[in-house]
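**Student:** predicted model and sequence follow; I will ask about them next.
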Amino acid sequence: MAIVGHGPSQSTCEDCYGVQITPLSDRTAAPAVHIQITGRYAYQGVLFLVRNMATHKVVGEFFNFDENLFTSVACDDDEEPDFNEIDIDKYTVLGHIDPKLKEWPVHLDWMMTTDALNNSVTELELQGMVVVRHL
C-alpha cells in the first residue's frame, strides 16, 4: 500500500539536486562508494536505495551515515514486490527518521553485499526521493 504524500515527483524545479559518487579505496572486502547529495532548499526527508539495473532488485547496504537523521526503512508497496523481501535490520533502503526540516548536503556510504557480488551485478542505479515542505 502506498503512503499518502509519497509518489511521483510534482517538482517544477530544474537542477535542484546534485549527486556526487566517489569510490572508497579503503574498503577491500567489497566495492564501496561515498555518496554526497546536495540541494537548494531545506528538506523534510529522503529515501535512498540502489537497484540492480538488470533485475530491478534492491541491492547493497548503506553505512556511515548520520544515525540521528536516517535509518533503515521498509516500503510495503504492491507495485514493488521485492520491497517485501527487504531485511529491515539491514540498511538496504535508507530513509528519514522525522519530518523536521533538514539542511544539505547528505553524506552516506554504500557497499556491494555478498549476494550482489555472487550474482555478478554490473550496472547499478541510485534512486532517491526527497520529501519537501509543500507551501
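**Tutor:** Noted; the coordinates are in hand.

**Student:** please make it C-alpha for all contacts and neighbour counts, starting now.
**Tutor:** Will do.

**Student:** M112: neighbouring residues, count only.
**Tutor:** Neighbours of M112 under the rule other CA atoms under 10 Å: 18.

**Student:** list the contacts for it?
**Tutor:** 30-32, 59-61 (CA atoms under 8 Å, 6 or more residues apart in numbering).

**Student:** would you turn those residues into CSV with distance to S72, secondary structure and neighbour count?
**Tutor:** Shown next, in CSV, are these (distance: CA to CA, whole Å; DSSP: H, G, I helix; E, B strand; the rest coil; neighbours: other CA atoms under 10 Å):
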residue, distance to S72, secondary structure, neighbour count
A30, 20, coil, 11
P31, 21, coil, 16
A32, 18, strand, 22
V59, 14, coil, 24
G60, 13, coil, 25
E61, 10, strand, 19
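
**Student:** looking at those residues, which is nearest N119?
**Tutor:** Closest to N119 out of those is V59 (10.5 Å), distances taken as CA to CA.

**Student:** can you pull out the helices in the chain?
**Tutor:** Ranges of helices in the chain, per DSSP state H, are 114-118.

**Student:** measure D89 to D66 for me?
**Tutor:** Distance from D89 to D66, counting by CA to CA, to the nearest Å: 16 Å.

**Student:** what are the buried residues along stretch 116-127?
**Tutor:** When burial is assessed from 16 or more other CA atoms under 10 Å, stretch 116-127 yields the following buried residues: 116, 121, 124.

**Student:** swap in stretch 55-73?
**Tutor:** By neighbour count with 16+ other CA under 10 Å, stretch 55-73 contains the buried residues 57-63, 65, 69-73.

**Student:** before we go on, here's another structure to hold up against the first:
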Amino acid sequence: MRILLFLLALLVSTASAWPGNPGTCDVEKMSREGHGPSKSTCKDCYSITSSIANDYLSYSLKVTGREQFQGFLLYVQDAANNTVGSFRTYDHFLYEPVECQEAVEFDLNNTIGHSNPIMKRWPVELGWTAAVTEDEAAKFQPGDKLTVRGMVVMDYDHWHIFPEFTFSIAQPGAEKLKLPAVHDTIPTHHHEYPNKLFYTVLVIAFIIYNGMSLLFKHLQHRRRQTREKQTTFQAAATGDRTILLRDW
C-alpha cells in the first residue's frame, strides 16, 4: 500500500509542466527557460481570430487548436511591444490573470493564463478590451496595430508558440465586424499526447488502492470476529469447568 501511495505521488508530481499559473508573461523566455526544445513539428496547428464585440475598443478573441492541453498563456501588445488592454470575459474556473512586468498597467488583467493543470479543450474564447476608462481610450486610435502572442503546453516536452496574430483598432461605430484570421505556418512539435497513458495508469492505481483498502478492512473485520468467537468459547469452557469442579 505504501508503494502504491508513493507511485501516485510520483505520477501527480510529474503530470504537468505548469501545475498552476504560468508565472511569467514572456513567451520567448518561457520557451527557452521553462521547457526544452520541442520534440516534433506541426503545421497550421493553431489559429487566432478576432471580431468586434460591444464597441470599437472591445474584441472577442478565439484560439483554436487540435490536442487537449494543460498550460495556456496569451496577451496583446502594441507596436512598442507593451502589453496592453484587459481580458474581461473568460472561463474563471480554467483561466486567471497573470501579472506581468511588461504590462503598462497592473491589476488590469493584461495577460491571461491557466489556473490549474486539468485537461482543457479548444476553442478558447476570450473577451478583451483595449481600454476601460476614457483616459485609456484616448491612447488608442482607429487603425492602431495590435499583436496577440501566446503559448500552449501539453506537457514539459510538448509545447507550441502560437503564430502571431495582428489586428487593427476599428473605426468607432463599427457593428460586429468580423476581422479575418491571419495565421502563419510555424514549426512546432506535435506528438500523440502522452498524458492519456498517465490518466489511465492513475485510474488503475486508484482502483487497485481502493480495492486493497476494502480487502484490508474486510480482513480486519474477519480477524476481529474470530477473536470474539475465541474469547466467547474460552469463557464458556472456563464456566463449564467451574461447574464440573463444584459438582464434584
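**Tutor:** Happy to help now that I have it. It should be emphasised that the depicted structure is a prediction, and the values quoted were computed from it without experimental measurement.

**Student:** still on that earlier bit, which members of the buried residues of stretch 55-73 of the first structure occur in strands, if any?
**Tutor:** Per DSSP state E, strands hold the following members of those: 61-63, 70-72.

**Student:** relative to D26 of the first structure, which of these is nearest.
**Tutor:** Minimum distance to D26 of the first structure across these is 14.0 Å, recorded for F63 (CA to CA).

**Student:** quick one: residues contacting the closest one.
**Tutor:** Shown in contact with F63 of the first structure (CA under 8 Å, 6+ apart): 91, 108-111.

**Student:** quick one: map it onto the second structure.
**Tutor:** By TM-score structural alignment, F63 of the first structure lines up with R88 in the second structure.

**Student:** equivalent analysis for L126 of the first structure, please.
**Tutor:** In the second structure, L126 of the first structure lands on V148 (TM-score structural alignment).

**Student:** equivalent analysis for W110 of the first structure, please.
**Tutor:** Counting by TM-score structural alignment, the partner of W110 of the first structure is W128.

**Student:** would you confirm that W110 of the first structure contacts V59?
**Tutor:** No. Counting by CA atoms under 8 Å, W110 of the first structure does not reach V59; the two are 9.9 Å apart.

**Student:** pull the number of nearby residues for the closest residue to the match of L126 of the first structure other than its chain neighbours.
**Tutor:** Leaving aside its sequence neighbours, V148 of the second structure sits nearest to V76 (CA to CA, 6 or more residues apart in numbering; 4.5 Å). Neighbour count of V76 of the second structure, defined by other CA under 10 Å: 26.

**Student:** residue contacts, the counterpart of V76 of the second structure in the first structure?
**Tutor:** Counting by TM-score structural alignment, V76 of the second structure lines up with V50 in the first structure. Neighbouring residues of V50 of the first structure by CA under 8 Å, 6+ apart: 58-60, 92-93, 124-127.

**Student:** show me the contacts for the residue most central in space within the first structure.
**Tutor:** A centroid search over the first structure (CA atoms, centre = their mean) returns F48, at 1.3 Å, as the residue closest to the centre. Residues in contact with F48 of the first structure (CA under 8 Å, 6+ apart) are 93-95, 126-129.

**Student:** again, only using 7 Å
**Tutor:** Taking CA atoms under 7 Å, 6 or more residues apart in numbering as the contact definition, F48 of the first structure lies against 93-95, 127-129.

**Student:** of the residues you listed, which stay in contact in the second structure?
**Tutor:** Checking those against the second structure (both residues aligned by TM-score structural alignment, their matches' CA atoms under 7 Å), the contacts still present are 93-95, 127-129.

**Student:** so what corresponds to S58 of the second structure in the first structure?
**Tutor:** So S58 of the second structure corresponds to A32, using TM-score structural alignment.

**Student:** now its match, nearest residue through space, not along the chain?
**Tutor:** M111 is the one closest to A32 of the first structure (CA to CA, 6+ apart), at 4.0 Å.

**Student:** kind regards, and thank you for your time.
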